[in-house]
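Q: no letters, just coordinates:
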């Protein structure tokens, strides 16, 4: 149970980081 929750937290943080990178990339492309 604890292990599953830990993996879910890792996946959530990865998704957040990917989303942030995607938003930054999109914003940079629009500016350029």
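A: That came through fine. Note that the structure is a prediction, hence the values are computed from the model and not measured.
Q: going forward, measure contacts between C-alpha atoms and count neighbours the same way
A: Fine.
Q: so how far is stretch 24-32 from its chain's centroid?
A: Centre-to-centre, stretch 24-32 and its host chain are 17 Å apart (Cα atoms, centre = their mean, to the nearest Å).
Q: comparison target below:
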């Protein structure tokens, strides 16, 4: 699944990458 994020995302810096990964992880594992 990690490849899915990396293949579909263009990161504009480390902060952007961190926030995009955090959003992606929330989508995969929503908090109840």
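A: Sure thing, it's come through. In this text the structure is predicted, and so the values were computed from the model without any measurement.
Q: report the TM-score for the pair.
A: Here the TM-score for the pair of chains, by TM-score structural alignment, normalised by the length of the first structure, is 0.50; 19 aligned residues with a Cα RMSD of 1.4 Å.
Q: please, which helix or strand holds the residue most central in space within the second structure?
A: With distances taken as Cα atoms, centre = their mean, the residue of the second structure nearest its centroid is residue 21 (2.3 Å). Per DSSP states H and E: residue 21 of the second structure is located in helix 14-28.
Q: which one in the first structure is aligned with residue 14 of the second structure?
A: Aligning on TM-score structural alignment places residue 14 of the second structure opposite residue 3 in the first structure.
Q: look up how far residue 9 of the first structure lies from its match.
A: Computed as Cα to Cα, to the nearest Å, the residue 3 of the first structure to residue 9 of the first structure distance reads 10 Å.
Q: returning to that earlier point: tally of neighbours for the match of residue 14 of the second structure?
A: For residue 3 of the first structure, the count of nearby residues is 8 (other Cα atoms under 10 Å).
Q: gap between it and residue 10 of the first structure?
A: 11 Å.
Q: circling back: which residue, other than its chain neighbours, is closest to the residue nearest to the centre of the second structure?
A: Excluding the flanking residues, the one nearest residue 21 of the second structure by Cα to Cα, 6 or more residues apart in numbering is residue 5, at 7.8 Å.
Q: can you give me the neighbour number for that neighbour?
A: Around residue 5 of the second structure there are 13 residues (other Cα under 10 Å).
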